[in-house]
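> Fold the following, please.
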Amino acid sequence: MTPAKRKANTQKGSLPAVKVVKVTHESTKFVNPKKTALIEKEGIPITEMIIDNSQFISDDEEDLLTAAALGKYQSDDGSEDEDGDEVEDDSEDEPSKESNLPTQAVRIALGDKSEGSRYFQAPSNDEIQNLKEVSELFKSNIFKLEIEELLAEVRIDYNKMKPLETTLHRLKTLFDSLPDEPDASLLHVKSHLSKDYNISIPFPDPQPASDIQYTFGFKKPKAMHLVGSFPLKTLTRSRDKLNVDVAVEMPTSLFQEKDHMNYRYFYKRAYYLAVLAKGIQHNKIGLNVKLEFSAFNGDTRRPILILNPSGDNSEVDFTKSKCVIRILPSIPVSLFSVARLSPSRNNVRPKILDAKFDPDTLSATPLYNTSILQDSSFTTSLAFLYQHAKTCPAFIDACILGKVWLHQRGLVSNGSNSNMINGFIWSMIVAHLLEAGGTNGGKKLSNGYSSYQLMKGTIDYIAQHDFCKNPIFIGHTSSEQQHFNVQEFSKNFEIIIVDPSGKVNLAAGISRMVFAQLKHEACLAQAYLNKDIEDYFDALFLKSVNDPMLYYDNIARIRLPSKVYSRYTEAAALDYTSLSEHFVRDCPTLLTEALTNRIRLISVQQELPRNWAISKPPTFKDLSTATLTIGLILNPEHAVRLVDQGPPAEDTAASNEFRKLWGNKAELRRFKDGSILESVVWDAKGAEERNLIVGRAVQYLLQLHYGIKPRDAVVYWAGQLNTFINLSQSLPEDLFNPDIRIMGFGPIMTTFDQFAKQLKAIVDLPLSVSSVTPVRPILRYSSVFLPQPIDFSKISLYPDAARYIEPIDIIITLEGSTKWPDDVAAIQRIKTAFLLKLAEQLRIHSGTKTIVVDEIDVANDMMLRGYMDVFYPPGFVFRCRIQQDRELVLLRRIMDDKKEKSWHKRLADRSLYQYNLHFGNSQMHTFHLQNLCNRFSALSSTIRLVKRWLSAHLLSSHLCDELVELLCAHVFLDPQPWIEPGSSFVGFSRVLRLLSTWSWKNEALIVDLEGNMAAAIKDKVKDNFKKLRAENALMKHATMFVATGRDLESKHWSWLNPSKVIVARLQILAAAALSLLSSTIVDGKEDDVKRLFMPPLQDYDFIIHFEPSKCTRYFQNIEPDTQYFGNVSKFKNLQVQKSVLGNQPLIGFDPVELFLRDLKTTYSDSAIFFHDHYGGSFIAVAWKPVMLTPRQWRLDLGYSNAPVEMNDNGKMKSHGLSKLVAANIESMMVEMERLGAGLVSRIEKIEKRTL
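Purely as a prediction, here's the structure:
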């Protein structure tokens, strides 16, 4: 049962009743009260509860786990420790899992009820705990059921792994029988394995010198241990194959005392692994597997052997287990002196790297040392986790939940990247919090907690804990061991999570940036879990959030440095085996230091080939084509600042570091407060350029410190889409000022404020102006193009293809008066007279040119009529309408009057809808959008991009501006599972994702514009949606159900449009665009972005082309042909002959839109029309299916038709005597062309592709 169905069928917050299901077949099952609610809601009859003491189900898994570990360690039966002050331990109320005492079990009643068994007893401890979990331990009953179902889906059925178990047993038999290999030289072992067995020894870099004196030998493994998630039963299903880890302990006799130095241990380890591969490859016990090498968690020093299933359907073919076996060479803890492997010790002498160093100044090699220590910690870590699995019943489920959460965020290593979290670290942190982590030294978590509580507590800890400043010593408050104390760890590692032995830093290979991302995600999860109103289960566990183009505001794709850079010092090379390994750790540290609070988060992702054939050298050696992805989440408040301030001049040391960081861009500047500081100043004009400062800084720093040239090796994704919301650069600058990109919406907002003040200042009016409010996208920062002022005195210089002047609608409200008439039509006439008076006053006081237009609907004199166009300097046209609340009162009175005639009510209803649209809905919508655009800096450009994209795909006439703006606002107001977009690039991507994934048939979209919508209101919206879908199955209304706090029924902006056909096409286009954008980012082909805005035309039936010279908005086309604009000067003498529009400015005149309106009026029942509102020079037409299907002739068909008959091939052909008719397509196309005479240039039929 899906979560969506559960949400629909289960009442939130209800407690499960403890009842029993009556079935008809003979069986006995344990009924978990946690599942009862699901059983009830599935409609199965529930009868009674029967308690039977004779049935006992043991939950003891000790012998299974012990067998999994092959008896290599024994776990003491530990009793639960007393909790600290942090939590209250409820576990003593639970029955012990080690006890053999029978517990009460709930049975399913079978067939007829037997006498004597129908009785009730007091609820057991388990039942009380289950009820308590619902009311206290979980957000709601639904959330509890969702977690249980998730766990059931991702758990592994260990009973279905017989072939895997057989393989493991044979592997143990094989390892026990492997013959010893005599000690031999490096040259001999390499030649022997390569020539005789085609195995290349996976030596790490630097390769062993050919003149080494020590030898290589092999003896059968001393022991074999199952380690990792498999014996703990915390394996979790995912898209990747599961890992079953086998630790193979190498005999101590193979190693010498100083093998821990200069990679000698790792070379011998690699040879040992190669011999194991030889033994498996040439076994004679039927162990048929495919072998590969891989780097263990990306650590190139520690190759491992991968056993893939053969796929031959044999008894050892574990293909169905969807896993691989990983052979991990290990060593006993006592092999080397641990003091020599402490974080501060150096174990790589420079001679191996062909460098010269003073031995007293050698740098520590903490990563190298930790790699050796980690090979000795497999079983001790497993034993530690196993103890907690025994004493905490929900520990395993909490580990599984954590893995799912980490996996969905891309924080779990897939084996190719050591600089990532893994499920093992999560499990160790949970175990640590069961012992410590609370206040006053107490426990953070209790053994009696549910899996949900354990996970929530762990997330809360991660969100609050400073991993950089506060080391974690698992099993200890700190480590005071000599050579392994807090100071030693802190000097050598960024993040410190020390295992129970007190010696191994589990986070040695993980940078602070990865933990910053973990903390970032934990803070989000904490906020979700603490919200009582919404259920964020999907955001936490079901939604994958690691797609870079949806996660990061800016993305940089970088080719790895090919040359050694200055920061990769000879000392760094001792501990980092390659440039790429060092770059992945060093680059985010450098960028974080330089960008400071401009960014919230930075991440570097490196993808390397995971496995390689045993016959070939390691794939991590070939990095010539490797690419890194750097993702940045911006801090919008600070990302656009022009100056980076550094230390004061008198702080010499800090100033030198600042200049070293910024190079030549650093300079000393005096500020207004008198301070003299080191600074970096960025030259950026306007919001658009300032939004790109972070990208410029990143590219500059990459070139300065790593020699990575921006054009050759870096593709920085940030402002590539900006070109589509600006007019083409090919347009004449004399007509269209390119500097408007710098000024933005500032000029129009300033002009509007001035005009509003002027209107309010006029005194010679019957009623004074009380307020002036905007209602157009231009005045709410959401018009596709920035408003361009027009010089009306030079209008004749503008070519016809650039003559469109957009009116800016505003609403004028007058002071109150009781003298307005009680007749709606009379009020309309008075408003027109008032506009005339207002126009007169504007001409008298400021010489402002005005035009008053009186539009009359002859069929309905209650409709709005008339407006005033004001030509206001520096070149904008305000279209003014007057709002009078008396109209609203009178129209509602007509609608409520039972004596009114139905036709009069219909007219009043139309007038009321128009009134609300112009004066109610639009004003409030504009008010909210203005606030949101000021609150979210990226919202304005996101809306503009989405509108441009929709129009480019010919859908602008099907979705109104307000609907598009609500869709865009939704991804900012409800951005889960991410934070709100910090750039238009990610904002645009997320809107595409919303459009492509929204289940609009089954779900309403709620946009909380005011941010205070109560749960009851949201429930009301959902009820309205369900009711509408039930009553209107064909979805003729509110196909896209988008509700706000003032529109609970989605009647304002999407009641009539778009239709089902349009929404379905929109969803397909959005998914295709998202896929194209993703591949474009990965491929680094910036020019391919243009394809996002190129509409596919093969799905239409025909195209109506226009003369671009007569399309007044053609200048807004994405790629306008410059021949229709040319040099402005040539129009001075020839404009009269060339123009068909005259010398007067025509406000809002778009002949293509007018033609489209006529086509819809005439042919809306026959065809669907598509047009690019912003400069499109054609209309695409698709016939409705009914038009292409022959049907019985009748008088009122409503379209031009002709007789047809169906032949044997199913194709239509003319036949004058047929009783069937079909649409006369050719005739209608000719009629459309005639209707657009002078504007239409040609009609193109689209040839449909056939399979």
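> C-alpha from now on. contacts and neighbour counts both.
OK.
> Look up how far R879 lies from F919.
14 Å (CA to CA, to the nearest Å).
> what's the distance between F1178 and S1241?
Taking CA to CA as the measure, F1178 falls 10 Å from S1241.
> These two - which one has more neighbours?
The neighbour count for F1178 versus S1241, taken as other CA atoms under 10 Å, is higher for F1178 (22 against 14).
> Quickly list what's touching both of F1178 and S1241.
I1104, H1105, F1106 (CA atoms under 8 Å, 6 or more residues apart in numbering).
> Excluding chain neighbours, what is closest to the last one?
Read it as F1106. The shortest distance from F1106 to any non-neighbouring residue, by CA to CA, 6 or more residues apart in numbering, is to V1240 (4.3 Å).
> one more to put side by side:
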Amino acid sequence: MKKKRKERAQNSQMISNEKRRALSDDGVLRPVKLSKKELDKAPTVEELNQLKEAEYLFHCSILKMQMEELLKEVALSEHRKKLVDSFVQQVTDFLQCVPESEVVELDDISWLSGVEVPFLLVPSTTKGKFHMEPPASISLVGSYPLGTCVKPKVSVDLAVTIPASILHPMDAINQRYPRKRALYLAGLARHLSFAKFVGSLHYSCLHGNRLRPVLLLKPPGKDSSKVTLRIHAIPPPDFLKPSRFHPQKNNIRTEWFTGVADTQQDSSEPPTPHYNSTVLGDHLPLSHLQFLSAISAQCPAFGEGVALLKVWLRQRELDQVRPQYFQDRAMTEAVLWSGNSISHRRFVLLKIIAHLLELFKQNILFVIFFHSSHADIPKSCIRFVGGPLDIVIKVGKEIHTTGEEESLKVVQSYNDLSKKLWQLKGLPLSITSVQGAHQALRYTQFLVFFDRKKNHLGLVPKENKPCPYYITPIKVIVHMKGSGKWPSEHMAIRHVKAAFHICLGELLCKQHKYKCHATPTYLDVWKSSESHPYHREPQILRESLTPEGMLIYRDNAEAQALELETLHKPFLTSTLHGLHQQYEHFGVVCRLAKHWLASQFLLEDIREEAAALDTAPLHSSPQVGFLRFLHLLSTFDWKNNPDTAEHTDIKNDFVASRESLPSMFIVTHNDKKVSVWTKEAPSVQMLQCAVMLAAESLHVLETQLDSGQKQDIRVAFRPPLEAYDDYDPVRLYLSELREAFGDLALFLYDPYCGTVIAVLWKPAAFEPKPFKTSLMNARRVEVNDGVATTVPNVEAILQDLHVIGEGLVKKFDLRTEKWVV
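Reported below is the predicted structural model:
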């Protein structure tokens, strides 16, 4: 009774499954209406196993279904498999009928009747005999017999074993075996050229190795794109001893290859590891197939895993790693072209082109890849547009460089100091991080540093000694470990930091022999300048007490400046330093951008940090990067979009708060809502001026680079500054002018190599204003209809400019036609 009930249950389950898998007449799966009883029915054991498999092995049933569908998409259809099997069988049968030929010398190829030999026969003569006869065996190897062959490009490998009667045990010497293998492939190609089922025949190289040629076959007609058959000629198993092909062994005799007799009888032959590995590799296809077949039998998912890996590699264009070759597939050798500096290496391409053209002119080139009409091209006809912008940032006297080597030395010096700071012993608090906060450490310093020797201890000049070199300090932020013993008052924190400076200076002097000078706010080391911030100091600066004794937090300029120096600058420096490690031209592009901004009187409005972020988009050369910077500055919609990556939340916040945000809004991942580098400048007028100047400079540079005439890049740049120290009287004079007359005019100046201060009156400067005693600076009183107003006193302002700039200003050029009073 139980047996019958069990059979009925199984039959019922089979019927239910058939209903669920109901197919229509056209073979398409259709939905089946199930009763409520069937819907509420408990899952079967098979269904439970499938659910557990999806849960534990794939974690998600959707992923499993996607992988299954992907494998179905790339797997070979039955129709294509039949086509491949038929084509392979036809080729195999035809190769078994290769006619035997007479025995000839190995260097005699006249019997091939015009068929090319896929091997470079240099030297042209070698010992040995050769003849053709049918293969000893023909076997499928590679991915097709393993079931791991995937679409769209289907390649099937066929291993053809060379008969033992053709080979000789000493064929490993002096390229005899590779030449016999190439001749055997050429004989097979000659025989297959008479087959009607073969569409195309050509040679290729296995993994780009010219010593391992293969023969490629395709079927004729519309089936030519469905499969490619690769024929490999391999020696008989165990024919060549593997011990002869050790990497230290020699199988190419120098006397045979060079044709020059060796006068030294005791001289040892050099090893030939590449040749040895090439010959030894011909023994591997069959053994690899046997090994992988055994693995596949033990692991059922082996084939699917390999197929998925192939798809992944192909999607990322990593499925084939090829050496460089020309369009006619002729191989080239790697040549090392020297350069005195990084900037000189960018002209290696010009050297290669000129060298190849010169070789072609002399008919020395072995591989001809130019058309004959291009012959006799003189070097004077070559115009290389690769580095004309380097001239504006070149430094050095003996060897002109673009400052990249000097910037690298600064970073290396900082790394050495950072390593020694971490190794210090005896600190009251351990160091938690050492971060650079200077533009030189992100490779964007315009005026690069040179090594200076400290020959004396004095820092100020004397009567018989000139002023020493000015060395710009490089700021380094050292964070100490937090502690509950830190004070909560601002002045007390500064005293603790001063004590840290003294202690750290003594330890550096004692343990590493550094010369240090401690101050209350920083520590000077004869490598850089260090500062020790306390992470709660900006917060403490924002604290204040009300008259009622309540503690409140108010933001202020001092806290913001401290936060900028100790948090934002170190983060920006480390980020841009990492970017330069990936793209070596970033520093040069940033320096070009800063020099252009300075030459256009814009660097004090657009900070150098903002310029560095604008040049951060990827580029392959300094010239292209600078042109992209000008294009970005001139075409970007600064009014309606933030300059950031694709982050929806940043754009939404920007749109919601646009009226209160600065005109140029540049943010990073560290400051998503506040543009710390453009918060105060530029103004709308200066940003519009920068956009117009960038568009015009871009047009001028593109016109000059595209023209065939001599280029004058200095139209957009001024000559670089040769010397600069921190005592800048022009900057001090400029600050006095802005403090006195900043409400009436703009004062513009190029801090790198400028010789002119441009004064631009503001549009509302000459509008009359009501008379007030507190607003009489640089103004005079005028009475009209009994009403007293004030207007700018231009004569007095010009006189003040003369007095303040006495001894510094050479002359004043009054452009009175541009303004009236």
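> Overlay the chains and give the TM-score.
The TM-score (TM-score structural alignment, normalised by the length of structure 2) is 0.54; 506 aligned residues with a CA RMSD of 4.6 Å.
> if we can go back for a sec, so the counterpart of the residue nearest to F1106 of structure 1 in structure 2, which state does it fall into?
In structure 2, the residue equivalent to V1240 of structure 1 is V809, according to TM-score structural alignment. Secondary structure for V809 of structure 2, judged by DSSP: H, G, I helix; E, B strand; the rest coil, is coil.
> on that earlier part again, check contacts around the residue nearest to F1106 of structure 1.
Residues in contact with V1240 of structure 1 (CA under 8 Å, 6+ apart) are I1104, H1105, F1106, E1107, E1233.
> check contacts around the third one.
Taking CA under 8 Å, 6+ apart as the criterion, F1106 of structure 1 is in contact with S1177, F1178, L1239, V1240, S1241, R1242.
> would CSV of the residues you listed with distance to K278 of structure 1 be doable?
Formatted as CSV, the contacts of F1106 of structure 1 follow (distance: CA to CA, whole Å):
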residue, distance to K278 of structure 1
S1177, 70
F1178, 69
L1239, 79
V1240, 77
S1241, 76
R1242, 74
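> Which one of those residues is nearest to N9 of structure 1?
Each of these was scored against N9 of structure 1 by CA to CA, and F1178 proved nearest at 48.8 Å.
> rewinding a little: output the shared contacts of F1178 and S1241 of structure 1 as a markdown table; include the columns secondary structure and distance to Y913 of structure 1.
Output for those, formatted as a markdown table (DSSP: H, G, I helix; E, B strand; the rest coil; distance: CA to CA, whole Å):
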| residue | secondary structure | distance to Y913 of structure 1 |
| --- | --- | --- |
| I1104 | strand | 33 |
| H1105 | strand | 35 |
| F1106 | strand | 34 |
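> Could you give the number of residues near P777 of structure 1?
Applying other CA under 10 Å, we find 20 other residues in the vicinity of P777 of structure 1.
> tell me the contacts of whatever residue of structure 2 lines up with it?
When structure 2 is aligned by TM-score structural alignment, P777 of structure 1 is paired with Q439. Going by CA under 8 Å, 6+ apart, Q439 of structure 2 touches Q445, T573.
> now the match of V1240 of structure 1: how far from S599 of structure 2?
Applying CA to CA, the value for V809 of structure 2 to S599 of structure 2 is 19 Å.
> now P466 of structure 2
Plainly put, P466 of structure 2 is 31 Å away from S599 of structure 2 if you go by CA to CA.
> When these two are compared, which one has more neighbours?
Neighbour totals were compared for P466 of structure 2 and S599, and S599 leads with 21 against 9 (other CA under 10 Å).
> Excluding residues flanking it in the chain, which one is nearest the more buried one?
Computed as CA to CA, 6+ apart, the closest residue to S599 of structure 2 that is not its neighbour in sequence is D750, at 5.3 Å.
> Which secondary structure element is home to the counterpart of L504 of structure 2 in structure 1?
Correspondence of L504 of structure 2 to structure 1, assessed by TM-score structural alignment: L838. Element membership for L838 of structure 1, per DSSP states H and E: helix 824-846.
> What residues of that helix count as buried?
Across helix 824-846 of structure 1, burial judged by 16 or more other CA atoms under 10 Å covers 824-825, 827-829, 831-832, 834-836, 838-839, 841-842.
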